[in-house]
Every structure is written in C-alpha cells, then in structure tokens.
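> the amino acid sequence is not available; the structure is as follows:
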C-alpha cells in the first residue's frame, strides 16, 4: 500500500518525523468527482451520489482538539501522558506522520476545514484568529462541508467550538449544520462558560443556555446523546465534535477556584497552569472521546463510521511539539504540524502509518468522496481526496503547501522535503525531513532551490486576498513567554467601529 505501512501504530514522534517526505513538486487542487450538481447550503439541490443507498454510506465523527501539539498524545510519542482512547482510533486506522494545519491559529484553519480551500480566499480567513471585535463570518452562499453533506442526505451536528462568526447570522445553523450545542467564540472558561470578553457563550442552537459543569464533560455528554439520536434516525450523519481542550484557561475538573480567580479577565492567565494541569486537561478530553467511541460500538455502527482525530494548529504553552521547534502563531513546524488519525473499519487498514503529506483542507474532498458526494464545481477544493492513497488504490503523491501569517511578517512553503520560511527580514531554506528542528539554513548552499521556492510562494500569494492591516493577528512577546525573549511586540489590535484605538 503506497504511502501507508502496517507498522505498529504506537511509534515515537521522532520516528514519525523522520519518515521521509515525497520529493518533487505537486499541486494541492483536487479534481472534482464525476456526477451531478453540488448541494446548496439549504439542501435545495442534490449532491452527486455514486449509487450507494443512504444506509450504505458511512457516518462521520470529526473530532478536533484545540491547540494540541504534535506529540501531545501517546501514539505520537508523549511518554508522560496516557491517551488510550485516541490511541484506539490510531490502532483501528491510519496515523499520519506528515499532517499540517492550514494555519498556525484556530479560526483560519477552521475556515479552510469547512470550505476545503485556502483560508486566504475569504476575508474571515485573514483573521488570525477571529476576535470578539470581528462581526463578519463565512459568506452565506459559500458551500461548506456540513452543507454539502446535508444536501447529500446527512444529518449534521456540531458539538463544541464554532469560532467562525459570533453573531447569529453567521452561526453554524446558518452554515450547514442541522443542530448545534456549544460556544461561538475562541474559548470559554471551563466552569463559568464565559468567553474572553466576559460574556456567557454557551448555546443550544441559537438560544443562549446556562448549564453547570466542566465544559469538556458537557461536550462529551452532548456528543454521546447526538450519536444515539443520529443512530435512531437511520440516516447517515456528520458529528463535528470540536473540543475546547486543551486550550487555555488551564483548568482541570478540580480547578474551579482558578476559574473564580481569573473571572473578569481575558482568561489567558500567564501566571497559571503546569505540566500536570495540562496532562489532566488532555486526559479528560481523551476520556470523553472514549465515551463517544463506546457509543458507536453500543449502537452497532462503529464499523461503518469514519472517525477523524486532529488539532486545529500546533501546540501552545505546555504542549510537546517534539521533534519540531516553534508553536502556535508561528510557521515553524511546531506551529503547523499536528496529529491526524482516521479510522474506517469497513475500508481502511488497522494500525497503519502513512507518510503522505496532508493538510486540513484535504478533509472536505476526502469525506465528501467517502459519502459519495463531491465539492461544488464553482468552488473547487484546494485539497485532495486522500481515500485512494489510504486504501492502496493509488500511490502516494508529492504535495506543495503554502502559508502566510501577518504577525512577524511570516511566510512558508513546503515543496517535497524542502521548506521556504520567512520571519520578518530573515529567510531560510530547510530540508524538514532530514532536519525537522529547522536548524540548518540551506539558503546559501542551495541558492537555486531557495530562489525557486521564494518565487513560487510569491506567485501563489498573488492569487490570494491581500493581507489587510485591519485584520487581527496574534503573537507572543518576551514579556509573556520567556522562550520568546527576542520576539517583538505584536501588531496592535484594530479598533472596532466607534471605538477608540487601544
């Protein structure tokens, strides 16, 4: 099976990083599947199907952690943290060693995930990430993964984090989901369920609700209920299960006093958290994932359910990003490399490892293909359908990925094993297969390759929306994180309409 091996899935992160990337230059644009017209967001036109009855199409459970580092689960090599339920997904399916996030922050990646396209094609994707001052969202007429699946007959539910528009007009129910329970902003306190602006941010559909409990537990309970309801309906379903964990604030189920201490703040508490706290936050999320996997088994639908587990970007303060350097908000590998697992017992091998390079926006064409649907031809995906590679029907293929990040003037491109990187006025060329820590700058040693990649990045960037000074971009300074002692003060937040600049 090209690109996929049946090695033991519990390999080390270093071994995964050492798996060589595919050399050469590739395209990330996917060809549309044959068939009829694509689905509209309201399900008014049918998505193309491949002739399988609805009952024969897989259910989809898409689990996304928040700010989880590449090596923050045991099956990617973290030795001090047990994640038996995430590891169950790996043991039953495929573990990617070269998975990338579309962005080094949350909502930009989520834009790419839900649209299957580079986030820089949309104004919301230029927000790094969407802040409480942003009042826009995804365009109402832009196809989305849940909308396309709903048009194909799927029941669609989001439990957990949205972060693609805080106002109701840009909410999940308006962008393809039938049901929503969770929060709209970037994070909430695990106990008070208030956002960074101090306002309550827990919703059942478009109605704000007040519930008592640790957020991770509440999200897990709702997800189990959603599985049961969907199984009883007899329709194939998409369950997007987007946890807050392990995003700050650093609170375990025993840390309600910490929730009270930081009440009224922006929840970042740079004076809070420990490695033990972080491990517990991840472990609590893993336990809820186990409840969902058990529910699939109990309802007899596990064999016909695709389960994806991944993160929205690289790790944050307490994360393990080994064998990479860098973290969230940075285009170093540690800010972009993420864990990614997929199981589908009916079709995919168990306990397999794939060194096929992939990126967040690949999930839309991949999952649509599994469902017998296709992307809207008017909005072709920038990702590819990974299924033929994962099933061995097609060989692994080379890929080329591009990134921009406005804070610190960052740019990056991966082409085969080579990576172009710019941070402010500093430029680099790395072989990230041989040098995953990005230490040996090959710019002067391989000037032709450096010039080729830099020119290709410029050509690509010219096809995207230009960066906007008014867009928010997040970064960290030496005053906040000691290992960022050389980092400059980030760009100021833009003022909202009618508000004086900060």
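Structure's in. What do you need? Just so it is clear, the structure is predicted and the values come from calculations on it, not from any experiment.
> from here on, contacts and neighbour counts on C-alpha atoms
OK.
> what's the neighbour count on residue 356?
Residues within reach of residue 356, counting by other C-alpha atoms under 10 Å, total 24.
> repeat for residue 143
If you count neighbours by other C-alpha under 10 Å, residue 143 ends up with 24.
> element containing it, please.
Secondary-structure element containing residue 143, defined by DSSP states H and E: none, the residue being outside all helices and strands.
> verify the stated contact: it with residue 374.
No: here residue 143 lies out of contact with residue 374, judged by C-alpha atoms under 8 Å, at a distance of 11.1 Å.
> could you pull out the strands in the stretch 301-450 of the chain for me?
Using DSSP state E, counting those that start in this stretch, the strands found in the stretch 301-450 of the chain span residues 305-311, 340-343, 352-354, 358-359, 400-405, 410-415, 418-423, 426-431.
> format the ones you listed as TSV; extra columns: mean neighbour count and distance to residue 221.
TSV is the format used below for those (neighbours: other C-alpha atoms under 10 Å; distance: least, C-alpha to C-alpha, whole Å):
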stretch	mean neighbour count	distance to residue 221
strand 305-311	24	17
strand 340-343	26	22
strand 352-354	26	30
strand 358-359	26	29
strand 400-405	22	36
strand 410-415	22	40
strand 418-423	24	42
strand 426-431	19	44
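> how about JSON lines for the ones you listed, with distance to residue 215 added?
Putting the strands of the stretch 301-450 of the chain into JSON lines (distance: least, C-alpha to C-alpha, whole Å) gives the following:
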{"stretch": "strand 305-311", "distance to residue 215": "18"}
{"stretch": "strand 340-343", "distance to residue 215": "23"}
{"stretch": "strand 352-354", "distance to residue 215": "32"}
{"stretch": "strand 358-359", "distance to residue 215": "28"}
{"stretch": "strand 400-405", "distance to residue 215": "30"}
{"stretch": "strand 410-415", "distance to residue 215": "34"}
{"stretch": "strand 418-423", "distance to residue 215": "36"}
{"stretch": "strand 426-431", "distance to residue 215": "40"}
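> show me where the stretch 1-150 of the chain has helices.
Under the criterion DSSP state H, counting those that start in this stretch, the stretch 1-150 of the chain carries helices at the ranges 13-18, 84-92, 106-115, 145-151.
> what sits up against the second one?
Among residues not part of helix 84-92, those counted as contacts by C-alpha atoms under 8 Å, 6 or more residues apart in numbering are 9-10, 73-75, 286-287, 289-290, 293, 307-309, 341-345, 349-352.
> how about a cut-off of 10 Å?
Under the criterion C-alpha atoms under 10 Å, 6 or more residues apart in numbering, residues 8-10, 63, 73-76, 93, 95-96, 283, 285-294, 306-310, 340-345, 348-353 lie in contact with helix 84-92.
> and that helix, how far from the chain's centre?
18 Å (C-alpha atoms, centre = their mean, to the nearest Å).
> so that helix versus strand 305-311, what angle?
With axes from the mean of the first three to the mean of the last three C-alpha atoms, to 10 degrees as the criterion, the two stretches helix 84-92 and strand 305-311 enclose an angle of 120 degrees.
> got another, please set it beside the one above:
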C-alpha cells in the first residue's frame, strides 16, 4: 500500500552531452546510429529548433543552472582558463537544482561539471558521485580508481590512427589531438563508466524509499574532441562513405575576418577533405558509443520499474563544427553547427512520437524542471517552461498566453532565438545574434555584420548584410535585437543599440 504522505511528483533524469551537433541525430538522417535519442523521440517529444544561448561550455552550463542568459549570470567564457572573466558562478542567483532540493527532491550528479573553478555540484544542491576529468574539474578520483581496478592506465599512451592539428596531422609533438582509436575495451571508457554509475544510482533509488522523488543528472564527456573511441566504434563509420557537407564549400568571401583566422588558430588550415572525413567518422563513432550508453540507462529504468514515473531529458550544451565550414571545435562563428542542439523529452502523461518546431533554449529546461516538480519559477529566470509543448491536451501551445516575470505577466511564445558570444582563449570580444525561422542576423562589433537567408541558404554560406534586396530584413532583424537587448538588460545595450539603430 502506498504511503499517503509520499511525494507523488515524478523523478527527473537529465542526460547532457558535450558538444553534440543537432543534425547527427536529426530525424530522416540515417547516417549516424542514435538508438537512445530515437527511443526518447519515439516515446516523447523531439524539439527540432532547440538552441544554446552561447556556444561555450561553462557559459552554457551556467545558463542551464540559473535559467539566465550569460550576460545576466556573468560567466561569459570558460572558467578553467587563465583568462576567465568570472572563475566561479555567483551563489546569490537561484538555480533550478537548489530550488528542487529545497522542496524535497533528492539530487545526484555524475560526470562533467565545468561550472566554477572552485565549485562543485555539491555547492548547488547535488550529491556528487564522481566521473570528472583532470582537464576541466578533477573533483574526484572515481574513474581513475575504476580503471586501476580493471588494470587499465588512465592515460592513452598507445593511441592509434591519431590526427593532430598543425602542419603534420600525424605528429604528436605539436598541436591538439583531434581524433584517434583507443586500444581498450568499451567497458574501460569514461562513457561506459558514467552510464554504469548512473545505472547503479537508478538501482539504489529503485531499491530504496520511493517516498521522495529524485533528480539525477548525467553529463557525458563527449562527443567533444578529442574524438578518441575504441572498437567497434572507431571503425563503425567508413570515411569514404561520409558525404561532404554543403558548408565545406565555404570561401569566407564577405565574412568577418576572424572566421578565416580561426582556421590557422585552430591548426586546421591544412586539413583536406580526406582528413576531415576521417575525423568525422570518429566523431560519429563517439556519438554512437554514447548513444548506446543512453540506451543502457533507459533499459535500467525499464528493468527497475522506474520508467512510468520518470521524466527523461537529453540535451547538449552546444554543438561542434567537426569540419563543417572547414572549422574545428567552436568559436566566434555563430552558425547553427554550434548553436543548434539536440533536445528530446519523455515522461509520464507527455506527448509521444511528437515534434516541436517552436524555437526554444537550453536554459528553458531550468523552468521546465521546476514546473514538473511543482516549484514556482523565480522571477530572475530568463527561461520559460516547455511543459505546454509536452501536454497532449494542448493543440497549439505556442499560441497560448504564458507567464514569465522577465517578459511581462502574459505573453506568447517567442518566434526568435537570441545568442551571444564573448570570446575564449583567442581573445575577448562581443557578438550578438538573432534567428527566426527564415533569417539569421549576427552583430559583430569590430567587423562586418552577417545576415543569412536560412531558407535559401541553410548552410549559411552567403552573407547578405549589404544586399540591397534585404534592406528591410536587415532593419527588422536589428530592431528585434535592439528590443531583446533592452528587455534583458544587456550591459552592451547602451552602446550597441544606438549603433544598430543608426545603421538600420
């Protein structure tokens, strides 16, 4: 007999991947095997127009926690670098995790953190289970102990098929490791370990008291570079079978100078298509490795009888160029390659086999988690709950009035997405972006602005900023950006909005 005092709110499981492209798991694209995402989409809602507010790890992850745009939480670049503008996230902002913990949720966390040089998930309401790495966090020794017990060294001294940035892509003495084959078992990978510890946590919840709901967060390291994977995933995709993306035809004609500069800065200006195809094959292999781990986690929910009362969310902090536009990693280049992200949500009573075309943000998940948990959304949040899009009884959720303190008491779902970038180790600078279903406008203070017609040019190859036939579009997009900067109290609005209005 159920306890009358038991908390009946659903459990929530968030699986966040690191630098995952939207298109690799997009519907109708059979190139990459994504069984976990496909399963979530089949039983839930796939958001086709989900975007990160910023394409850099610490900033995006801080937005997810706080429900705020980066310029409103202040962590504008990566916290582990020596040029970090803000090494730690201010603790006076409400976070979704602390709000859930304060109302009875049992929170746990495994994997990558990267939100605060001196902070851990435990500073924000989570019980941290391990799985970090030395480069970003080094806040536990769990994975190192796991590998030691299995007799496998943590390092990768005998990698095969390596690709490095620099003049000689096979020379390990210079450049950054891009991709390689790891001569280890799948069970020795961090991806397997992260999934296994998640499964153990699910088992603990299943065998313990169910009077208190849980929120568990699993953050995979990947498919962020280096794309180092073991067999069978390292050779799962044949480079000869990979189709060259349309954006590979990039010439940088009429584009901001930093775009082409980044080829040399990242060390890939000498990469040809054969090399990129080899790297993409490893990236896809890394994706499928993680997808299999997501599938194991979903199987565990089934095995332990937790599926019926658990909401499952899969998203990514941002995307990855991996050869598109001939670029590597990410940077001050605001294409959909790094700003559009995968997002699937499944849960009890939600829509199934459904897709949503409304534009949404990664940090909208902060408000979504709170509404699912029956917790009031703080006025400090810039995010809006996605629950209306999950409700099977709402036919047109984008057309109904929604409530959010930042945007007024009543409003309709926005039709634009706004993004920003503030620089990384290449240097600090300011960019802003606004994107509708058809157009994208990018404000570049030190250089030429960008305007793309996404219907005519989905690969964003032709910059139309000075095209006379797009004068009205340019003015309208700039006006949208001005209004957003003013509404969200962007600190640059006093300077940038004047420039944009004068230029319109």
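Yep, that arrived. All figures in this text were calculated on a predicted structure; none of them were measured in a lab.
> can you redo the helices of the stretch 1-150 of structure 1 as JSON lines with mean neighbour count and distance to residue 386 of structure 1?
Converted to JSON lines, the helices of the stretch 1-150 of structure 1 look like this (neighbours: other C-alpha under 10 Å; distance: least, C-alpha to C-alpha, whole Å):
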{"stretch": "helix 13-18", "mean neighbour count": "18", "distance to residue 386 of structure 1": "19"}
{"stretch": "helix 84-92", "mean neighbour count": "22", "distance to residue 386 of structure 1": "17"}
{"stretch": "helix 106-115", "mean neighbour count": "27", "distance to residue 386 of structure 1": "14"}
{"stretch": "helix 145-151", "mean neighbour count": "28", "distance to residue 386 of structure 1": "16"}
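> dump the ones you listed into a markdown table; add distance to residue 438 of structure 1 as well.
Rendered in a markdown table, the data for the helices of the stretch 1-150 of structure 1 read as follows (distance: least, C-alpha to C-alpha, whole Å):
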| stretch | distance to residue 438 of structure 1 |
| --- | --- |
| helix 13-18 | 12 |
| helix 84-92 | 27 |
| helix 106-115 | 23 |
| helix 145-151 | 34 |
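> for these, which one sits closest to residue 361 of structure 1?
Among these, helix 106-115 comes nearest to residue 361 of structure 1, with 4.7 Å by C-alpha to C-alpha.
> and the closest one, what does it pack onto?
Helices and strands in packing contact with helix 106-115 of structure 1 are listed as helix 145-151, strand 358-359, helix 363-370; criterion 3 or more C-alpha pairs under 10 Å, 6 or more residues apart in numbering; DSSP states H and E.
> what subset of the contacts of helix 84-92 of structure 1 is buried?
9-10, 63, 73-76, 93, 95-96, 283, 285-293, 306-310, 340-345, 348-353 (16 or more other C-alpha atoms under 10 Å).
> quick one: the most centrally placed residue in structure 2 from residue 205 of structure 2, how far?
Centroid check for structure 2 by C-alpha atoms, centre = their mean gives residue 317 as the closest residue, at 1.8 Å. Taken as C-alpha to C-alpha, to the nearest Å, the spacing of residue 317 of structure 2 relative to residue 205 of structure 2 amounts to 27 Å.
> so which of the strands of the stretch 301-450 of structure 1 is nearest residue 389 of structure 1?
For the strands of the stretch 301-450 of structure 1, proximity to residue 389 of structure 1 was assessed by C-alpha to C-alpha; strand 352-354 is nearest, at 9.2 Å.
> mean shift of that closest one relative to structure 2?
Between strand 352-354 of structure 1 and the corresponding residues of structure 2, superposition yields a mean separation of 1.1 Å, by mean C-alpha distance after the TM-score superposition for structure 1.
> for the counterpart of residue 244 of structure 1 in structure 2, helix, strand, or coil?
In structure 2, the position corresponding to residue 244 of structure 1 is occupied by residue 221, as judged by TM-score structural alignment. In three-state terms, and counting by DSSP: H, G, I helix; E, B strand; the rest coil, residue 221 of structure 2 is strand.
> nearest spatial neighbour of residue 221 of structure 2, skipping sequence neighbours?
Spatially, and ignoring its direct neighbours in sequence, residue 221 of structure 2 is nearest to residue 18 (5.8 Å; C-alpha to C-alpha, 6 or more residues apart in numbering).
> what is the burial count for that neighbour?
Considering only other C-alpha under 10 Å, residue 18 of structure 2 is surrounded by 20 other residues.
> separation between it and residue 442 of structure 2?
The span separating residue 18 of structure 2 from residue 442 of structure 2 equals 24 Å under the rule C-alpha to C-alpha.
> before we move on, what about residue 89 of structure 2?
Taking C-alpha to C-alpha as the measure, residue 89 of structure 2 falls 27 Å from residue 442 of structure 2.
> one more: residue 101 of structure 2?
Shown here: residue 101 of structure 2 relative to residue 442 of structure 2, a distance of 39 Å by C-alpha to C-alpha.
> how about residue 93 of structure 2?
In this structure, residue 93 of structure 2 and residue 442 of structure 2 are separated by 29 Å, where distance is defined by C-alpha to C-alpha.
> how about the aligned partner of residue 335 of structure 2 in structure 1: what's its closest non-neighbour residue?
Taking TM-score structural alignment for the superposition, residue 335 of structure 2 sits opposite residue 332 in structure 1. Leaving aside its sequence neighbours, residue 332 of structure 1 sits nearest to residue 326 (C-alpha to C-alpha, 6+ apart; 5.2 Å).
> what residues does that neighbour make contact with?
Residue 326 of structure 1 makes contact with 314-316, 332-337, 437-438, 483-484 under the criterion C-alpha under 10 Å, 6+ apart.
> re earlier: tally of neighbours for the match of residue 335 of structure 2?
The number of residues packed around residue 332 of structure 1, counting by other C-alpha under 10 Å, is 25.
> isn't the residue nearest to the centre of structure 2 up against residue 18?
Yes: look at residue 317 of structure 2 against residue 18 with C-alpha atoms under 10 Å: they come within range, at 5.8 Å.
> contacting residues around the helix or strand harbouring residue 484 of structure 2?
When elements are assigned from DSSP H and E, residue 484 of structure 2 belongs to helix 471-487. Residues outside helix 471-487 of structure 2 that contact it (C-alpha under 10 Å, 6+ apart): 406-407, 416-419, 432-436, 439-443, 450-453, 464-468, 470, 489-494, 496-501, 503-504.
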